[in-house]
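In: Provide a 3D model corresponding to the input given below.
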Amino acid sequence: MDPAQESPENPFGMDTDCQNCTDLCDARTNVVHGYGDAGAEFLFVGGRPGPGADRTGIPFTGDEAGRRLQRILGELGFSNSSPDAERPELDNAYLTYLTRCRHPDRGPTDEEITTCDPYLTADLRMINPEIIVPVGTTALRGVAVEHTTRDPETLDAAESHATTIRGRGFELVPMRALDEQTDAETEAFIEHLAESVLGRDYRQTKGRSGAHD
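Out: Alright, predicted model coming up:
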């Protein structure tokens, strides 16, 4: 973690009592802002908090889907903690969401994604990662709107899982939704990121604002 960083939890001091989406204020337990290494080169972004993250307040923790991602982070050398840790010790990885509140009965609406976008935009500007890992189709399409030349509606995380998409200044490495992944798909993602991304000079893509996907 960046040695100048005081805490991995919500390091940019975003509003933890956000009232922007009326339908979510009473439904959520926590507003789940970003967590991890503020100097990270890898940013993992989901569509919305899972039930575990809603309880703990920490992205991708507290439930089986979160444990799967934490195992992936450990395998790739981004985490020094148990997959069960509710406040994992992360290095070179930052975890966040398109939308910061969970409704237990439905996914985020387009309006909620738009309303929450300034939080994600702030995360991206502050961290300026080299690689973005959208977790699930909602996250992939949400990130693609601003950061690729692709039509977001044509993108599907299951189809793009464990591949690389060239974007504007970033590379995207999509991941299938954690609760839909098989163990074989998890291993395929780890192998792709380890060999095709970590195994080369991915930094050459940074700042290439005119890059094609």
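In: From now on I want contacts and neighbour counts done on CA atoms only, so please keep to that.
Out: Fine.
In: Nearest to the spatial middle of this protein, which residue is it?
Out: The C-alpha lying nearest the average C-alpha coordinate of the chain belongs to Val45 (Cα atoms, centre = their mean; 1.5 Å).
In: downstream neighbour of the longest helix seen in the chain in the secondary structure list?
Out: Counting by DSSP state H, the longest helix found in the chain is helix 110-127. Remark: after helix 110-127, the chain's next helix or strand is strand 131-135, criterion DSSP states H and E.
In: Show me what that next one is packed up against.
Out: Applying 3 or more Cα pairs under 8 Å, 6 or more residues apart in numbering; DSSP states H and E, one finds that strand 131-135 makes contact with strand 42-46, strand 171-172.
In: and of those, who's closest to Thr56?
Out: Taking Cα to Cα, strand 42-46 is the member of these nearest to Thr56, at 15.9 Å.
In: coming back round to it: of all the helices and strands packed on strand 131-135, which lies closest to Ile165?
Out: When the helices and strands packed on strand 131-135 are compared by Cα to Cα, strand 171-172 sits nearest Ile165, at 5.0 Å.
In: next up, for comparison:
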Amino acid sequence: MDANQESMSNPFGMDEACQNCDALCATRETVVHGYGDVGAEFLFLGPAPSEGADASGIPFTGERERELLDILTAVDMCEDPDADEPALPNAFLTYVTRCRHPDREATEEEVVNCEPYLNSEIRMINPEILVPVGQRPLEELAFEYTTERAEDLDVTERHATTIRGRGFEIIPMMAPVEQTDEERTAFLDHFSETLGRDYRQTKGRRGR
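Out: Predicted structure coming up:
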């Protein structure tokens, strides 16, 4: 599976007609795979597509999700948050599960069905920092990439901190729509301090 950076959307050519989950196939409009810079040092992981992302095919473009793009703009990782296809230098956006159900969260079986997509994206991109956006993404990364138990990690408590993982650092983020001004400032301060360690010069924006 090779990257195609000619496209920001689904650059690894993952199955856009996936039929692994019958219930989600019946409700989704789009299989929303990852989007962004394949040379990114920073991978942002949400739980599942919103209505807006399901329609556009681009992660975090729904009305309740798009505030993440404002945060990325504040740290120079998004050049135009209002664009239909925003440029994301040094950032890659993706989801735990790739299809939307309008009435419920994904089941454990559906999460397991999507794990190969996520693990492939992480392996191909090989980022330095994983940013789980919300509780479910934090639990998913904890199981696979840290020595901590998922049930011991609370995104509210770990928001704007760094967890040392197995080959990665993890910086949990509460869903932006749920953050207070103080919590957003805390994340931006911590994330900016992380950026100060010259991640921009090591790998971001390079071709593959």
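In: out of the helices and strands packed on strand 131-135 of structure 1, nearest to Val135 of structure 1?
Out: Between Val135 of structure 1 and these, the shortest gap by Cα to Cα is with strand 42-46, which sits at 4.8 Å.
In: Check the mean deviation of the closest one from structure 2.
Out: Using mean Cα distance after the TM-score superposition for structure 1, strand 42-46 of structure 1 ends up 0.4 Å from its aligned counterpart in structure 2, as a mean over the superposed pairs.
In: Tell me the first helix or strand C-terminal of that strand.
Out: Secondary structure here is assigned by DSSP H and E; on that basis, the next helix or strand after strand 42-46 of structure 1 toward the C-terminus is helix 51-56.
In: whereabouts in structure 2 does that next one align?
Out: Equivalent residues of helix 51-56 of structure 1 are located at 51-56 in structure 2, counting by TM-score structural alignment.
In: Over to stretch 119-138 of structure 1?
Out: For stretch 119-138 of structure 1, the aligned range in structure 2 is residues 117-136, judged by TM-score structural alignment.
In: Would you state the strands of structure 2 in chain order?
Out: Under the criterion DSSP state E, strands of structure 2 are mapped to 35-36, 42-46, 91-95, 129-132, 163-164, 169-170.
In: Distance from the match of helix 51-56 of structure 1 to the middle of the chain?
Out: On the basis of Cα atoms, centre = their mean, to the nearest Å, stretch 51-56 of structure 2 is displaced by 15 Å from the centre of the chain it belongs to.
In: quick one: contacts of it?
Out: Counting by Cα atoms under 8 Å, 6 or more residues apart in numbering, the neighbours of stretch 51-56 of structure 2 from elsewhere in the structure are 28-32, 59-63, 99-100, 102.
In: one step back: for the helices and strands packed on strand 131-135 of structure 1, give me a markdown table that also has distance to Leu95 of structure 1.
Out: As requested, these are arranged in a markdown table below (distance: least, Cα to Cα, whole Å):
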| stretch | distance to Leu95 of structure 1 |
| --- | --- |
| strand 42-46 | 5 |
| strand 171-172 | 15 |
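In: and of the ones you listed, who's closest to Ala122 of structure 1?
Out: In terms of Cα to Cα, the element of those nearest to Ala122 of structure 1 is strand 42-46, at 12.7 Å.
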